[in-house]
Each structure stands twice: as C-alpha cells, then as structure tokens.
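structure, please.
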Amino acid sequence: MTAFRVIIPDDEWSLLEFTQNDLPGVAVVNTSLHGFEPKEVFAWHLSLMLNFEELIDNGMPSQLEREIVDPFCERLESEIRGKDKQKPNALFLARITWNGTRELIWRVFDPELPHFHLQEIINSTPPEYPRTFDYQMDEDPEWKLAEWHLSHTGN
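A predicted model of the protein is given here:
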C-alpha cells in the first residue's frame, strides 16, 4: 500500500447560480478542493439526492421547507465528514439546489463508513430523515465526477 501525506485544506465556498432545463439552480462549492492532491486518497464520489416537498417558483424550496431540510443536511455534512477534522473520512464538495431537489456531494476515503451510516438512517424506525432521499457512491480516483463542480466556480 502506498503511503500519502495529505494536507486537508480549510473549506472555502463559492456560490454558483446556473440554469438547466430552463430552471434556476444554486450550487455552493468547496473551492479549496481545486488542485487537491493526492486525489486517489479520497477516491470515492458520494452523491446524496434529497427530494423537497414544499416548493415555490421554478422548483425551489419554500422558506419553511428549507427550515425542515437544512438541519438534516448540516447533520449529514458533519457525520459523513467524521469527527476528526485533521483526518476526515470525507471532504464536502458541494450542495446543489435545483428542480425540487437538494444534492449533497462528498469525496470519500472509506466508502463503507458512509454507506453503513446512510443505511442506518434509511432503515430507522421512526424515520430519522425529514424527506425521502437516495444516494450513490462511485469509485472515481481521478475525480472526473467532480470536474463540473470545480471547473464552474471561477478558480
């Protein structure tokens, strides 16, 4: 196994407004991950898609919906990253709101940890989540799945 020296950058956020299929979208992207190396340490791309219920114009969530969903998203951001800030299991890449959905994206070191955690949440009784969600985790050591997010933030 190859040993790597990894320096975890402090988060830096950029706001990106976009239009896709004639609907507005908003992305908050962690631009500190531009040029991050060694990419292969966080070789897994985790995308979680949550479905909003209360919408206003153009598929955007209402204020009340954001008040319901945001605390859950913030909890997930923290739990998936892990407790050790110096050696996190995941780096938070982006939060995207578009067309009645919120997508949360991480770059992950050990995929089994967030998979197990998310399965526990999904199978919880009573449900520990305010809205339905699904997730997908793909091995992506070259960060190809993160290119759009990192290339559209002006850095």
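
going by C-alpha atoms from here, please, whenever you check contacts or count neighbours.
OK.

find the residue at the geometric middle of the chain.
residue 105 (2.1 Å; Cα atoms, centre = their mean).

pretty sure that one contacts residue 45?
Yes: Residue 105 is within contact range of residue 45, at 7.2 Å (criterion: Cα atoms under 8 Å).

have a look at this structure and report its longest helix.
As assigned by DSSP state H, the longest helix anywhere in the chain is helix 63-81.

just checking, what packs against the very next helix or strand once past that helix?
Going down the chain from helix 63-81, the next helix or strand is strand 90-98, by DSSP states H and E. Here strand 90-98 touches strand 23-30, helix 63-81, strand 101-108, going by 3 or more Cα pairs under 8 Å, 6 or more residues apart in numbering; DSSP states H and E.

please give me the structure for this one as well, since I'd like to look at both together:
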Amino acid sequence: MKGIPDPYYSLFETYIGSDPAIVVVNSALLQFAERKDFPWHLRIGVHCAMQGENGMPTAEEVDSLSHLERLIEPAIQSDDNAIFLARITARGERVLLYRVRNPERANETLQALISVSEPLREWEYQMEHDADWLLAQPELELVIQASTSD
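Model prediction:
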C-alpha cells in the first residue's frame, strides 16, 4: 500500500444555507489513489458552548475547540487508521470529518475519549460505510470549484 499523502489544507469562507461557515479541507485527498483502503466516513460533531454572531464560536471557544481537536486527532489517526478530511465551523458546531480504515478500532478509541468524566465540550460521532467516498464529496467539491474558478 502506498503511503498517506501529506496533508495540504485549503481554507474556505462559505455559507451553509444563509449561515456563514469556515471550512478547512485536506485537498491532498483529491488525488489520493488509495481511497479504497479508507471506506468509512467519520463525522465528529462538537457543540460550541460560547457563540458570537451567526453561531460562530468566540475566540475563547476556538481555543477550547482546538484543544479538544488536539486530543482527538492523534488518537484517531494512530497507526494510519484515519485521514483528516475536513473541519467545518458553522451553526454553533464544529464538525471534524475523517476517512477511516478500521471502524472497530476507531470506535474503541472514540469511546475511550468520550467517556472522560469531565469532557471539554459535548461531542458525538457517527461512522458510515462509504466506499465510494460520496459523503466526502461536498468538501472535496469546494476544492474543485476553487481550482476551476482561478
């Protein structure tokens, strides 16, 4: 198996409906040839406790969300079991999207993290089998649209 590509992050200021959204996409996954090895789509949703205008987190909240991400990301990505796809901040929520190789191992890791007695923020996750990467298309499409509009 070929290696996982080094991430290349693209930042988008966009909208979900009429609500502002900040989306960071790992655009290196557009050309990722080994997609079949990561057939599971993981969505982690984190409720923003402190919100400013239009449901966007305050600066203090961004710090808390970033801290939580720094706990989740290395745990879920250990042994190349997951690849970061995107981060979406909108409507009072931070959403982390990953592509996963082994869902059982990811589930065990996430259950251990979620069972912390005093979590930094309320969060939940769901994993779906998505061998064709259809659930990843909205985020990857942002990158495609940006590259064709230049």
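
quick TM-score on the pair, please.
For this chain pair, the superposition-based TM-score is 0.91 by TM-score structural alignment, normalised by the length of the second structure; 145 aligned residues with a Cα RMSD of 1.2 Å.

where in the second structure does the longest helix of the first structure fall?
On the second structure, the counterpart of helix 63-81 of the first structure by TM-score structural alignment is residues 59-77.

distance between the matching stretch and the chain's centre?
From the chain centre to the centre of stretch 59-77 of the second structure is a distance of 11 Å (Cα atoms, centre = their mean, to the nearest Å).

same deal with stretch 3-15 of the second structure?
For stretch 3-15 of the second structure, the distance to the chain centre is 10 Å (Cα atoms, centre = their mean).

for it, which positions count as buried?
By 16 or more other Cα atoms under 10 Å, the buried positions in stretch 3-15 of the second structure come out as 9, 12.

and if you look at stretch 65-72 of the second structure?
Going by neighbour count (16+ other Cα under 10 Å), the buried part of stretch 65-72 of the second structure is 65, 68-69, 72.

before we move on, back to that, so what does the residue nearest to the centre of the first structure match up with in the second structure?
Aligned counterpart of residue 105 of the first structure in the second structure: residue 97 (TM-score structural alignment).

contacts only, for that match.
Residues in contact with residue 97 of the second structure, defined by Cα atoms under 8 Å, 6 or more residues apart in numbering, are 41-44, 84-87.

what's near enough to touch the aligned partner of residue 90 of the first structure in the second structure?
When the second structure is aligned by TM-score structural alignment, the residue opposite residue 90 of the first structure is residue 82. Applying Cα under 8 Å, 6+ apart to residue 82 of the second structure gives the contacts 38, 76, 98-101, 106.

list which of these are still in contact in the first structure.
Of those, the contacts whose aligned counterparts also meet in the first structure (both residues aligned by TM-score structural alignment, their matches' Cα atoms under 8 Å) are 38, 76, 98-101.

what sits against residue 23 of the first structure?
So residue 23 of the first structure contacts 58-59, 98-99 (Cα under 8 Å, 6+ apart).

and those residues, which two are furthest apart?
Greatest spacing in these, by Cα to Cα: 58 and 98 (8.5 Å).
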